[in-house]
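J.: just need the structure, nothing else, for what follows:
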Amino acid sequence: MSAPDRSGVRVVLAGGGTAGHVIPLLATADALRRRVPDADLRVLGTSEGLEARLVPERGYPLVVVPKVPFPRRPDARALRFPGALRRAVGAAAGAIREIDAQVVVGFGGYVATPAYLAARRAGVPIVIHEQNARAGLANRLGARFTERVATTFASTELPHATRVGLPLREEIRTLDRAALAEEGRVHFGLDEGRPTLLVFGGSLGAQRINEAVAAAGADLLAAGVQVLHLTGAGKDVPAPDQDPRTGACYRALPYTDRMDLAYAVADLALCRAGAGTVCELAAVGLPAVYVPLPIGNGEQRLNAREVVEAGGGLLVEDAQVDPGWVRGVVLPLLQDGPRLEVMATAAAEHGDRDAADRLVDLVLDAAGADR
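T.: Here you go, the predicted structure:
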C-alpha cells in the first residue's frame, strides 16, 4: 500500500444509516475539498445504509464499520453489545491510523459512537455536528469528549454547543429558485402562472398527507392550483390528472432526484419536518406547512419550531390533516399571494446557506490547519 498523502488536512468523517446523517456529511466533505483541495478524507459508514452507495459515488473512500445499535433492554443483543462495539471501535481506529488523522468529525448515528471512542483513545481531536433539535444518543456521548460541538438549531441542548446550521448539498446551497423556475416547469410538465403546491414526505412518503391531498386534489385543480406530489417509493396515490375547465394538472411521482427543480417551481410546500427538509426549505426561501411525524421523540416538531416562529411556515398536527383541512387551510393559503411572499421572505431570512463552511472552520481549527 502506498503511503498516504500528508500534504493536506487529514480527516475521518463518521455518519451513516440515514439521509439525515449522510447528506450533511457529504456536504461537509465537499466544503473541505473546496477549501483544501488536497485534503485526505475517509468516511466511516455501514454496509447497508445510504452511505454505501452515496459515498463512493461522490468519490470518497468508505470504510465499513459494523452497525452497533445501543441496546435498550436486557436481552441477547445486550449481551453481544460489548464485543460488537469493540469490533466497531477497532474498525474506526484502523481508519484513523491509516491516514494518521488530524481530526474526527461525527454526525451521529450508529458509526459515530465507535468513531468517538477510537478518536478519544488515539488522542485525536473530535468535532461533532448534531442535525436535530433534540440530540441523539451518539452525539450526547461524544459531546463529553470535546468542546467543538456544532448544532443545526439554537435550541439543541448539548455541552459547548455552537449553532452553525445544517450543511447543505451544493445544488440546494446555491439554488436560485427564480432562475431555475422555467427549467423546473418544463421538467415536471407544469404551467407558468399557476399557484403550485409541492407535497412530499421523505423517501417513503407520508401516508396521511398523501391520502388527504389526493382526496382534495379535484378541489385544488378546480381552483386553478397545480400540484407536484412526490408520493414516496411504492406509494400508489389515486389522484386526479387534470381539471378540464381550469387546465390545472396534478403530477404524482414516486420521487425525484431533482429536488432543486421541485423547490424552484413551488409556491408552498406541504411536508414532514425532518431537519434536512426544514433547513433546505428555509435556505431557499420556500414557505411550508410542516406536519411533524407523530411517532418518535417529538424531534420533528422541535426542528420546525424556529422557522415557524420566524414566520416562514405553519405547523399542524398529523391528526388534523384530512381532505377538509386541505380545502380549508392549504387552498386559501395558496390563493393568498401576498401572504406567501411574506412567509417566503421570513423563511429566507431565517435560513442558512453557509453552515458547511462554518463547520469546516471548526474542523480546520481542530486539525491545526491554516485556513
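J.: CA atoms for contacts and neighbours, from now on please.
T.: OK.
J.: check contacts around the residue nearest to the spatial centre of the chain.
T.: The residue lying closest to the centre of the chain (C-alpha atoms, centre = their mean) is Gly276, at 2.5 Å. By C-alpha atoms under 8 Å, 6 or more residues apart in numbering, the contact list for Gly276 reads 20, 131, 166.
J.: from Val213, how far off is Leu331?
T.: Separation of Leu331 from Val213 (C-alpha to C-alpha, to the nearest Å): 10 Å.
J.: could you also give me the structure for this next sequence, so I can compare it with the first?
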Amino acid sequence: MRVVLAGGGTAGHIEPALSLADALRRHDPATGVTALGTERGLEVRLVPQRGYDLALIPPVPVPRRPTLDLARLPGRLRGAVRDTTAVLERVGADVVVGFGGYVAAPAYLAARRRGTPVVVHEANVRPGLANRLGARWAAAVACAVPGTPLPGAVHVGMPLRRSVTTLDRPAVRAEARAHFGLEPDRPTLLVFGGSQGARRVNEAVAAAAPALGRAGVQVLHAAGMQNEVVVERGPGAPPYVVVPYLERMDLAYAAADLAVCRAGAMTVAELCAVGLPALYVPLPIGNGEQRLNAAPAVRAGGALLVEDEHLTGPRVADEVLPLLGDPERLRAMGAAAAAFGRRDGDEQLARLVRAAAQGDGALREGGAP
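T.: So this is what the prediction gives:
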C-alpha cells in the first residue's frame, strides 16, 4: 500500500500524520509513506527525522476575510493541485490521508481528480476549511473528539506517539525527574506552550516562581526556542529548570504532577491519554478552538481552565498550589482525564485507511472496521 499524508505546517498537523505512518508500518513494514509539506513548515525537519519521504508543494493558505490574497487564491490552488497530482502519480498513491493545514486542500482536490480514495482526520472540535472540503467526498471521515460536525465522522481519537500511548507515568517517574535534573520527591509542575512557547504562560508562571518555591514546588518549564524565562528563587528553593524545547515529552509527562499549558488538540489528547491533570490556558486568537478542545476534559473533571487575559502570577499560584498540595485530588483528576482520553487513535485510523485503500465503501456509515 502506498499512502500520501497531507498534514504539513504545524506540529498539531504533522505529529498525528507521523503517528499514523508508524502504525501503518507496524502492520506492514512494506507500506510506502510520502508526506506532503511546504518548505516553511516544521515537516521539513520532523518528517525526515522519522525516516519518511517528504514531497514539497506550494502552500495554499485560505484567507478568512476578503483580501488581495483571496483574489490570488485560484491561481495558487491550481498550481498546488497540479504539483500534488504529480506527487500522487509518482508514488502511485493508493490513498490520501489529510489532517488539515495548508497542504490538505490541494491534496484532497488532486486525489479527487485522480480518483484516489481520501480519508480525513479532524483533530479539533471545530473543523477547518480544508477538512470541511475534503469530507464532502471522502471515503472515510475520522475525528479526535466526539460530536465533531463533519458528515459521517467516526470517533477514533487522536493518533499519538507510541512513547506517549505506552507511557506508565508512575513506573518511570524517578527516571524522568533525574533526566531533567529534578529532585525525586517534590511536587512537580510542568509548563509548556507548544513548539514555539507561549509568552503569557511564560510570564505568569515566572511571576509565580517565588510563591511556588516557598511552597516547595519544583518546575520544568519549556519556554520555546526563541524565548527566555528569568525567575527569582530564594536560597534553598527547589529546582526551576528552564529548557527551550522538550524532545522527550513522554519523560516530561512522567516527571510532572500537574501541567500548565495551552489547549491545542494534540496537547489535550496527550495529557488525557497519560492521565496528567492540567490547567489549560486557551490561545485567545483564532476561532476559539482551543477553548473547545479543553472543554470536554474540564467537564470530565480532569482539568481546569483559565482564560489568557486572566492569567497572572498570583492567579497561577492560587490555582496550582492547592492542587499540588492535595495528592488525592490530583489522583482523581488524573483518573478523570484518563477516562476521557484514548490511546488507540493511531490503530483505529490505520484500520480506516487500509479499508479505504481496499475500496470499502461502507466506512462512513459503519464506523471503523
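J.: fetch the TM-score of the aligned pair.
T.: After superposition, the two chains reach a TM-score (TM-score structural alignment, normalised by the length of the second structure) of 0.94; 361 aligned residues with a C-alpha RMSD of 1.6 Å.
J.: and the residue nearest to the centre of the first structure, what's its match in the second structure?
T.: If you follow Gly276 of the first structure across to the second structure using TM-score structural alignment, you land on Met266.
J.: now do Arg339 of the first structure
T.: Checking with TM-score structural alignment, Arg339 of the first structure has Arg329 as its match.
J.: from what I can see that match touches Leu323, true?
T.: Yes. Counting by C-alpha atoms under 8 Å, Arg329 of the second structure touches Leu323, with 6.8 Å between them.
J.: the more surrounded of those two?
T.: For Arg329 of the second structure versus Leu323, neighbours defined as other C-alpha atoms under 10 Å are more numerous around Leu323 (18 against 15).
J.: picking up where we left off before, which element, helix or strand, includes the match of Arg339 of the first structure?
T.: Per DSSP states H and E: Arg329 of the second structure is located in helix 327-340.
J.: need the contact partners of the helix or strand following that helix.
T.: As assigned by DSSP H and E, the chain's next helix or strand after helix 327-340 of the second structure is helix 345-357. With contact meaning C-alpha under 8 Å, 6+ apart, helix 345-357 of the second structure is reached by 1, 16, 19-20, 23-24, 94-95, 97, 117-119, 139-140, 142, 144, 156-160, 363, 368-369.
J.: swap in 7 Å and give it another go.
T.: Helix 345-357 of the second structure is contacted by residues 19-20, 23-24, 94-95, 117, 119, 139-140, 156-160, 368-369 when judged by C-alpha atoms under 7 Å, 6 or more residues apart in numbering.
J.: same check on stretch 187-202 of the second structure?
T.: 217-225, 229, 245, 256-262, 324.
J.: related to what we said a few turns ago, which of the contacts of helix 345-357 of the second structure are buried? Put it as a PyMOL command.
T.: Here is the PyMOL selection string for the buried members of those, based on 16 or more other C-alpha atoms under 10 Å:
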select buried, resi 19+20+23+24+94+95+117+119+139+140+156+157+158+159+160+368
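J.: so which of the contacts of helix 345-357 of the second structure belong to strands?
T.: 95, 119, 140 (DSSP state E).
J.: so what corresponds to the first one in the first structure?
T.: Pointing back at Val95 of the second structure there. Aligning on TM-score structural alignment places Val95 of the second structure opposite Val103 in the first structure.
J.: doesn't Val11 make contact with its match?
T.: Yes. If you go by C-alpha atoms under 7 Å, Val103 of the first structure and Val11 touch, sitting 5.3 Å apart.
J.: run a quick neighbour tally on the residue mapped onto Asp344 of the second structure from the first structure.
T.: Aligned by TM-score structural alignment, Asp344 of the second structure pairs with Asp354 of the first structure. Applying other C-alpha under 10 Å, we find 17 residues neighbouring Asp354 of the first structure.
J.: tell me which residues of the helix holding Arg329 of the second structure come out buried.
T.: Across helix 327-340 of the second structure, burial judged by 16+ other C-alpha under 10 Å covers 330-331, 333-340.
J.: perfect, that will be all.
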